[in-house]
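A.B. asks: Sequence first, predicted model second:
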Amino acid sequence: MFTQAEAVFGRAGVGRAEFASWLHFAATVLGHHDYAARVAEAEPGLPWRTVWAWWRPVGAYVAEPNLSGDHTAEVYDLDGGAALKVWALWCEDTWFDLDTGRRLPAPADGEAVRRDGDDPDGARLFDPDEDGRLLHCPGTWEEPVPLGGGRYLYVEDRGVVVVEENAAALAGWPRGGADTGSWESAEDAPWFRPGTRGSGPLTAAGLARTFGEARVTRVPGEELPDALEHRATREFLSEVGLPRHWAAGVSSFEAAPELLRPLTSTAPEAGDEDLLHLGTFDFGYTDPGLVGVHRVTGEVRMYQESVIPLARDVAAFTGLLESVRRYMGACWSPYPAEDGIGAFHEAVRALDPGAQADGSPSAETWEHLFAAITELSVYGY
C-alpha cells in the first residue's frame, strides 16, 4: 500500500495528513476499502479523500482501464441520480454511478441529460496557481471536472478518480500552488504477490477480464472434432477459450467462423492436412496469415506464402495475444516508476521463448505484432 502510494505521488517529504490522503487513494485503487476507511478514521485531518476510482495501479498490467490517447468523461443527470460516461480509443462507452463508481448499463435514449460544467469560485483542490494549496499530485491531474460539494473528477490515461476535499483540514493549509512534479521522484514499482496481478497461467476468468466474456469463444468438449487428438488443446479450447477478435496497431486477428475445420478447406495451397483452422491475421500491409493448430502435436502454425511455426501450442498463442492487449496501457502510458515495455518483453519471453528466438521463423511475425505497443504510439505511428 505504501509503495503504491509513493509510486503514484512520489517521495516528497509530506506530512502525516497528506500522506494519509495518498494512502487512502492507493487503498481504494487496489480495492482495499476497509483499509482505506481505517486510514480516514486514523487521520481525520487528511486534506482530501478518494470517493471512488477506476484506475490502473502502478505495476498492475490489466486491459482496463486504458484511456491512452483521446478520451472523454462526461457527467449526465438521470432520473434520481447522476452518471459518468467514459470513452477512449481503447475503451468503449462505460457508465458509472457518479456517487459510488458502481458500473451501470447504458441508459436508454432520452434518459440521460448531459450536465454543463461550471467552474467553482476560488482555487481548485489541486490548483497550480500561487493562491492554490500546497498539495502534491501527479502531473497528469489537470483540468478537473467540478462536481459540487467539494468533489472533483480527474481523468487521465490510467483511469478516472473522484476525490473530495476536506474543507476543515484545508482551511489553514499553506498556499503556494499544487506541486505536480513530485511523482517524478518515484523510484520503484510496487511489488505484488505472484498470481494476483495477471501473472500465472491464463485462465478462463483472466481471458474474459481482458477481452470481455462475450468476446471469447469456447467449444464444449463433446463438440470438438475427433480429428483434434491433442489433449491439452482440447482442454484449453473448451475450458479457457480463444478471443473472437484481437487488434493492435494495423494488425488484427479474427477467430475462424467455423473453428477447427481443416485449414486446407479454406486454403488448399497450404498443403498441410493436419492443420485445423483457428483464425486469420490481417497484417494491414501484407497478405493475411491463416492460423491453424496441428491436430496431433498441438503446435500452432501460420500459412502465408508457406507454412511456418508460430507458437508452441494454443495456450502460448492465446497468451501472447492476451499479453499485448493487457500491457497496452502500461506500454503507452507508463508511470514514472514503471517500465511497461520491459515488463511486457519479460512476460512474453516467459510464455514462449522459442517463438521469439533469433532466427526463429516466427520471430519476425511476433516482432511486427508487438511493435504496435512497444514502438508505435496509441495512434499507430
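C.D. replies: Here it is on my side, so go on.
A.B. asks: Please make it C-alpha for all contacts and neighbour counts, starting now.
C.D. replies: OK.
A.B. asks: Where is the longest helix in this protein?
C.D. replies: When the chain is parsed with DSSP state H, its longest helix is helix 314-332.
A.B. asks: Check the spacing between the closest residue to Ala60 other than its chain neighbours and Trp87 real quick.
C.D. replies: Excluding its sequence neighbours, the residue lying closest to Ala60 (C-alpha to C-alpha, 6 or more residues apart in numbering) is Arg197, at 5.7 Å. Per C-alpha to C-alpha, to the nearest Å, Arg197 is found 24 Å from Trp87.
A.B. asks: what does Ala169 give?
C.D. replies: Distance from Ala169 to Trp87, by C-alpha to C-alpha: 34 Å.
A.B. asks: Compare the two (neighbour count), which wins?
C.D. replies: Trp87 (18 against 14; other C-alpha atoms under 10 Å).
A.B. asks: before we move on, back to that, run through the neighbouring helices and strands of the longest helix of the chain.
C.D. replies: The contact analysis (3 or more C-alpha pairs under 8 Å, 6 or more residues apart in numbering; DSSP states H and E) places helix 314-332 against helix 204-211, helix 231-239, strand 245-248, helix 340-351, helix 363-374.
A.B. asks: okay, pairing it with this:
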Amino acid sequence: MGTQAVGELTTLTGRFAHLQGRFGGPVVEEASALLRSVLTDEIWGEDGWGDVEWEGEMPSFWRTAALIRPLALVAAPGRGLRLDLPADFIEEEFGAEGVVRLSPGDLPDALEHEPTRRFLVEVGLPRDGLLFGAEAREDILNSMTAVCAERMENPALRHLGIAGTLPEDSDHLLLIGGLMHDFDTVVDGRTGLVHYTLIDDDTVTPVNADVSTLAFTVWMHSRQRKLEEEYELTGDMGEFYHQVADTMVAVLATADPVACLPATGPDDYRYWPEVFHDEAGGVL
C-alpha cells in the first residue's frame, strides 16, 4: 500500500493528481505532508502490520520516501534547460553570498548556448554547495585549453609529471567549478551539457544534463543534509544509508536522466549515483 502511494506521488495520479502542473517549495511541503498522512493513516494488510491503523513511529523506509521523494516537485520543466528554477533558488538555500552570478559582459563568445547564458546571469550557481563549488568570478568560463595551459606553468604540477592532455574540443569546454574528489566541472559551450574531468585526462564524462540540473542536484543534497539533522534518515549506525541513497538517485533520475545513465563499463564512473552511495565518505 505504501508502494502504491509512492507510485501515485511519482506519477502524480490518484491521491496526488491535484498536484499536476504545480511546482515550488510550498508544493514540496504539501506533497510531503500528504504522503506522510497517507502512510500513517493506512490500514496495513497481512503483509504489513495487520488490520490495525499504524499509530507508531513511521518506518524509516517510508519516512525517507515522504521527505525526499517530493523534492522532485520544486521546479517545473524548463525552456531550453531541463528545469525552470526561480532567480532566488540558490540564494534561498545558500544565502545571498552563496551564489555566483555573472553579468552578460562576463560571458565569453565560446558560451554559445543561450539558455545556459541566461541561467548563469539570472539564477547562478552555488559558491560552495558541499559537493560542488562554482569557480571564482575571474576564472569561471575559461576554456579547458586556457586552464590547462595556466596550470602547466605550476612547477608542482610539472614535478608530478602531469602532461596536460586535453580533449579535441577543449576550446568549447568551459570551466564552471569543481566537484569533491578534485574533479573539474565544465560546460559544453555549444550544447549546455555539463561534464566532469581531471586536468590530466583527455576525456570528459557527462555529470548533469545542464546547469539547471546541476544546481538542482546540489540543492537536493543540501536539503537532504538538513533533513538528516532533523530526522536521522540514515539511522544511528547508518543502517538505512543505502535506502536514502537509492531514494536520492531515484529523485535525481526523474529530474535529470543524464546524471543517472547506466555505467557502460567498469571504468565508467557515474558521479552522483556513486557519490551518494559512498557510505564511507558519508556525504548523506
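C.D. replies: It's in. Treat the numbers as computed from the prediction; the structure is a model and nothing was measured.
A.B. asks: Asp93 of structure 1 contacts Glu74, correct?
C.D. replies: No - applying C-alpha atoms under 8 Å as the test, Asp93 of structure 1 and Glu74 come out as separate, 10.5 Å apart.
A.B. asks: list residues touching both of those two?
C.D. replies: Taking C-alpha atoms under 8 Å, 6 or more residues apart in numbering as the criterion, Asp93 of structure 1 and Glu74 both touch Lys85, Val86.
A.B. asks: The residue nearest to Ala60 of structure 1: what secondary structure?
C.D. replies: coil (DSSP: H, G, I helix; E, B strand; the rest coil).
A.B. asks: Would you agree it is in contact with Arg56?
C.D. replies: No - here Arg197 of structure 1 does not reach Arg56: they are 10.8 Å apart, not a contact under C-alpha under 8 Å.
A.B. asks: out of these two, which sits in the more crowded spot?
C.D. replies: Neighbour count, other C-alpha under 10 Å: between Arg197 of structure 1 and Arg56, Arg56 has more, with 22 against 14.
A.B. asks: From Leu30 of structure 1, how far off is the more buried one?
C.D. replies: Taking C-alpha to C-alpha, one finds Arg56 of structure 1 at 9 Å from Leu30 of structure 1.
A.B. asks: Could you find the closest non-adjacent residue to the residue nearest the centre of structure 2?
C.D. replies: In structure 2, the residue lying closest to the centroid (C-alpha atoms, centre = their mean) is Thr217, at 1.2 Å. Nearest non-adjacent residue to Thr217 of structure 2, counting by C-alpha to C-alpha, 6+ apart: Leu252, 6.9 Å away.
A.B. asks: Spit out the contact partners of that neighbour.
C.D. replies: Ala72, Thr217, Ala259, Cys260.
A.B. asks: run the last query once more with 10 Å
C.D. replies: Leu252 of structure 2 makes contacts with 69, 71-72, 208, 213, 216-217, 220, 246, 258-260, 272-273, as judged by C-alpha atoms under 10 Å, 6 or more residues apart in numbering.
A.B. asks: Could you find the counterpart of Arg231 of structure 1 in structure 2?
C.D. replies: Aligned counterpart of Arg231 of structure 1 in structure 2: Glu114 (TM-score structural alignment).
A.B. asks: what does Val324 of structure 1 give?
C.D. replies: Match for Val324 of structure 1 (TM-score structural alignment): His221.
A.B. asks: what number of residues lie near that match?
C.D. replies: If you count neighbours by other C-alpha under 10 Å, His221 of structure 2 ends up with 18.
A.B. asks: Distance to Arg218 of structure 1 for the helices and strands packed on helix 314-332 of structure 1 - can I get that in CSV?
C.D. replies: Shown next, in CSV, are these (distance: least, C-alpha to C-alpha, whole Å):
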stretch, distance to Arg218 of structure 1
helix 204-211, 9
helix 231-239, 5
strand 245-248, 13
helix 340-351, 21
helix 363-374, 24
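A.B. asks: closest to Arg261 of structure 1 out of these?
C.D. replies: helix 231-239 (14.1 Å; C-alpha to C-alpha).
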